[in-house]
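1. my questions are about this predicted structure, shown below with the sequence.
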Amino acid sequence: MSRKIKLGILGGGGDSLIGILHRVASAMYDKYEVVGGAFNPELEESISFAKEIGIGTDRIYKDIDTLIEKEKSLPENERIQVVSVLTPNFLHFPMAKKLLENGFNVICEKPMTTTYEEAKILQETQEKSGSIFAVTYTYTGYPMVRQMKEMIANGELGKIQKIDVQYYQGWINSIIHDKEKRSSTWRLNPEKSGISCCVGDIGTHAFDMVEYVTGLEVREILADLNYLYKDNVMDIDGTVLLRCSEYVKGVIRSSQIATGEENNFTVKIYGEKAGLKWEQENPNYLYMLEEGQPMRVLKPGHPYNSKLSLDGTKLPPGHPEGIFDSMGNIYKGVARAINGEDYHPAEFPQLRDGLRGMNFIEKAVHSHKEGNVWVKIDE
């Protein structure tokens, strides 16, 4: 029986949804054991939370520096091997950099950093360290998203000719229309969140999904963002046109003021022979569209799916799987990498995906501020 990977967590304490998501995901395939970390800025709160979730308090630290110092003093086979960074955006870069410099593997929430320059520094640091680095673009873990990727790679759609990705939420309505609230939330504070709210939070998921499922790279974008109020300095809605090549074009539509929407992430890819459509709120259905043919509905767990899709399916057909399972598949892929096992490169988003995501965010804001002009995404 293989030894479980020792996992540390930074952030994600209290009633944090992200914290619950990562802890449940890490437990799914019996690959990890949460042994410590720093869940909150205050040590006593972290200790209290550790007791609440049933882990020992001897490896709960007041900050990242103490964690690194104490863990490195332990015998190598007892140390934390990988750390999940679940803090607000502005802490991702300094924490991830320190961890890489000290030989830890890293699982980082997105956006990976707050600037593209930070992302490039992180890439250089990771290359020197040789550590595993994963960015949790969670939706890439869904079995039917992976099936979509494999079908496109196998040419079942033919040449791609249209890309349409929508990510609509309405949650920020309760904040944006209240001057005091929009001035105080960290999500709309560029010092803590980066230069973008909507594009940085959910638009980057859409951008990563485009490149993940199609296997193409976005070369140029044109963005039109909406800030809604003059005193609000961060976008909360936006439309971004895409060019992957002269003849492969598309659009990303993201919004956090789409009133009444919950988490409407829809991915539509059209080729010369067929189209595929997937909706995050109904993730077990992948729709295949062909001219003159009835619509086909593919579901997870069936032998007609790809090996990559089936590897991410835990339950028999007809048993719904969701966001926890999707994140669990990412953690499973990271575990394989840490353990030196063979793994499919699509099993977890890597640092390069986070780097391109940061480039996309900055270029989208730049495109808007320059008067909605086309700008190039770095190769």
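-> Perfect, I can see it now. Numbering: from 1, shown residues only.
2. okay, CA-based contacts and neighbour counts for the rest of this
-> OK.
3. quickly note the distance from V199 to K314.
-> Counting by C-alpha to C-alpha, to the nearest Å, the separation of V199 from K314 is 32 Å.
4. who has more neighbours, the two?
-> Neighbour tally, V199 and K314, criterion other C-alpha atoms under 10 Å: the higher count belongs to V199, 35 against 16.
5. what residues sit buried inside stretch 217-232?
-> Of the residues in stretch 217-232, those buried under the neighbour-count criterion (16 or more other C-alpha atoms under 10 Å) are E217, V218, R219, E220, I221, L222, A223, D224, L225, N226, Y227, N232.
6. and what of stretch 205-215?
-> Within stretch 205-215, the residues that count as buried by 16+ other C-alpha under 10 Å are H205, A206, F207, D208, M209, V210, E211, Y212, V213, T214.
7. again, but for stretch 347-364
-> By neighbour count, with 16+ other C-alpha under 10 Å as the criterion, the buried positions of stretch 347-364 are 347-364.
8. find the nearest non-adjacent residue to I160, please.
-> Counting by C-alpha to C-alpha, 6 or more residues apart in numbering, the nearest residue to I160 once its immediate chain neighbours are dropped is G271, at 4.1 Å.
9. likewise for V218?
-> The spatially closest residue to V218, leaving aside those adjacent along the chain, is C244, at 4.4 Å (C-alpha to C-alpha, 6+ apart).
10. ok, and what's touching stretch 167-187?
-> By C-alpha atoms under 8 Å, 6 or more residues apart in numbering, the list of residues contacting stretch 167-187 from outside reads 188-189, 192-193, 197, 202-203, 206, 232, 236, 252-266.
11. which residues in the stretch 151-300 of the chain form strands?
-> Along the stretch 151-300 of the chain, the segments classed as strands by DSSP state E, counting those that start in this stretch run 160-168, 220-226, 237-243, 249-255, 264-271, 275-279, 286-289, 296-298.
12. please compare the first structure with the one that follows:
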Amino acid sequence: MSKIRLGMIGGGLSSFIGIVHRIAAYIGEEYTLVGGAFDTDYDNAIKFANKLELDPSRTYPDIDTFIEKESALPSDQRIEAVVVVTPNFLHYPMAKQLIQAGFHVICEKPVTNTAAEAIELEELVNKHKVVFALTHTYTGYPMVRQMKSMIAEGIIGDIQKVDAQYYQGWINPVIHDPEKRKSVWRLDPAKAGQSCCMGDIGVHAFNMIEYTTGLKTLKVLSDLNTLYADNPLDIDGTAMLRFEDEVRGIVRASQIATAEENSLRISVYGTKGALKWEQEDPNYLYHLEDGEPVKVLKPGHVYASEFAKQSTKMAPGHPEGIFDSMANLYIGAAKAIRGEEYIDGAFPTIRDGVRGMKFIEAVLESDKNGNTWAEIDD
């Protein structure tokens, strides 16, 4: 079976996340990168294409030219799926153009700047019958998928409490200097959107809760901090969550948690036990039960769920990481693009993008209204 012809918007010479996407796409051996619009500087885009030994004629100066030229090619030659790895404010307009042109889309998060935009994209995805994969990368880890399977099987009983944390400290060196913080695009509403901390990392914690538990958040009550009056976007915050059946949860997110690197953690407590997972040590899932020693589950073993087994590419004892996690999303999207059967949850969809944007807006509304409950509709 031929590989899916892949294009990329952004992700050129200076892009860290572009490298992650390309490696992830190659790991599963389902895609081949053909071309794209890699940089706003066309000379740099050509240099990048030459470095990757891509056909320069399939390297375009902008997305409009990309769509025009690729759409004119025979169906067995044109690019089929496109990765959008640009700054946040470009996700919506570029994804919209690509969907309307009939391309499958793999998009970085946040999916859009507003929930209304995300809903519009969802409607377009359904109308044009394309696959839309949103790269909430952490859902691709085998032990996260093991966690999802165990919760669905009722192994920890009925859920009573969920606690998700995402702490980083990267913004500390610039946030205390008025001039330096003006140079950070994630603090610029025109480029980052409505939120910095919650929009960038808090939404990951929120997505992990809904992904692993299957719960739908009904309400949030948040308290956000910009630290300085002239800083327009949040860099720290806490959101209390309410789900069905009186279940409670919390999302704690910060970019000023000094010396923290990428501390994403989730704990789910049920009537019969609990499960804990940490992104910085992703190959261990902890299963807790009253009166029993802690069980430590690892990838690649016979006890793993079918979903976890499908998401594991190495033998036991060989750690898997962020590239492998992202690769699992690409493999899932490839099955959908080809019309093959895949397990629900194989990749985040536009629906996850809509839910994420609604969470962000509810958090901002709750904080703005004096820390009151704000509802999230479905």
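-> Right, received. Where do you want to start? Note that the structure is a prediction, hence the values are computed from the model and not measured.
13. fetch the TM-score of the aligned pair.
-> TM-score for the superposed chains, counting by TM-score structural alignment, normalised by the length of the second structure: 0.99, backed by 378 aligned residues with a C-alpha RMSD of 0.7 Å.
14. hang on, the earlier thing: make TSV from the buried residues of stretch 217-232 of the first structure and add distance to S48 of the first structure to it.
-> Conversion of those to TSV gives the following (distance: C-alpha to C-alpha, whole Å):
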residue	distance to S48 of the first structure
E217	46
V218	46
R219	48
E220	48
I221	47
L222	48
A223	45
D224	45
L225	42
N226	41
Y227	39
N232	37
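15. looking at those residues, which is nearest V248 of the first structure?
-> V218 (9.4 Å; C-alpha to C-alpha).
16. now do that closest one against M148 of the first structure, distance only.
-> On the measure of C-alpha to C-alpha, V218 of the first structure and M148 of the first structure end up 18 Å apart.
17. now T87 of the first structure
-> Using C-alpha to C-alpha, we find T87 of the first structure at a distance of 31 Å from M148 of the first structure.
18. longest helix of the second structure?
-> With DSSP state H applied, the helix covering the greatest number of residues in the second structure is identified as helix 350-368.
19. how close does that one sit to the first structure?
-> Once the two are superposed, helix 350-368 of the second structure sits an average of 0.5 Å from its aligned residues in the first structure (mean C-alpha distance after the TM-score superposition for the first structure).
20. check which helices and strands the next helix or strand after that helix sits against.
-> Downstream of helix 350-368 of the second structure, the first helix or strand assigned by DSSP states H and E is strand 374-375. For strand 374-375 of the second structure, the elements it packs on are strand 219-225, helix 350-368, judged by 3 or more C-alpha pairs under 8 Å, 6 or more residues apart in numbering; DSSP states H and E.
21. nearest to D39 of the second structure, out of those?
-> The minimum distance between D39 of the second structure and these falls on helix 350-368, with 25.1 Å, by C-alpha to C-alpha.
22. which part of the first structure lines up with that closest one?
-> With TM-score structural alignment applied, helix 350-368 of the second structure matches the range 351-369 in the first structure.
23. gap between that stretch and the chain center?
-> What separates the centre of stretch 351-369 of the first structure from the centre of its chain is 14 Å, taken as C-alpha atoms, centre = their mean, to the nearest Å.
24. name the residues that touch it?
-> Contact with stretch 351-369 of the first structure is made by 110-116, 119-120, 123, 133-135, 195-196, 199-200, 203-204, 207-208, 221-225, 240, 373-378, as judged by C-alpha under 8 Å, 6+ apart.
25. pull out the buried members of those residues.
-> Neighbour-count burial (16+ other C-alpha under 10 Å) applied to those gives 110-116, 119-120, 123, 133-135, 195-196, 199-200, 203-204, 207-208, 221-225, 240, 374-377.
26. dump the residue contacts of W278 of the first structure.
-> For W278 of the first structure, counting by C-alpha under 8 Å, 6+ apart, the contacting residues are M144, V145, T266, V267, K268, Y285, L286, Y287.
27. please repeat the previous calculation with a cut-off of 6 Å.
-> Residues in contact with W278 of the first structure, defined by C-alpha atoms under 6 Å, 6 or more residues apart in numbering, are T266, V267, L286.
28. give me the neighbour count for the second one.
-> By other C-alpha under 10 Å, the residues close to V267 of the first structure number 23.
29. now do the same for A327 of the second structure: its match in the first structure.
-> In the first structure, the residue paired with A327 of the second structure is G328, using TM-score structural alignment.
30. I figured its match hits A27, correct?
-> No. Counting by C-alpha atoms under 6 Å, no contact exists between G328 of the first structure and A27, whose distance comes to 7.8 Å.
31. please identify which of the two sits among more neighbours.
-> G328 (25 against 15).
32. now the closest residue to that one other than its chain neighbours: how far from K332 of the first structure?
-> Of all residues beyond its chain neighbours, the one nearest G328 of the first structure is A25 (3.9 Å), with distances taken as C-alpha to C-alpha, 6+ apart. As judged by C-alpha to C-alpha, A25 of the first structure and K332 of the first structure stand 9 Å apart.
33. quick one, which of those two is more surrounded?
-> For A25 of the first structure against K332, the residue with the higher neighbour count under other C-alpha under 10 Å is K332, and the figures read 25 against 22.
34. before we move on, what SS does that one have?
-> Under the three-state scheme (DSSP: H, G, I helix; E, B strand; the rest coil), K332 of the first structure adopts helix.
35. and the counterpart of F307 of the second structure in the first structure, how far from F133 of the first structure?
-> Applying TM-score structural alignment, one finds that F307 of the second structure aligns to L308 in the first structure. Spatial separation of L308 of the first structure from F133 of the first structure under the definition C-alpha to C-alpha is 20 Å.
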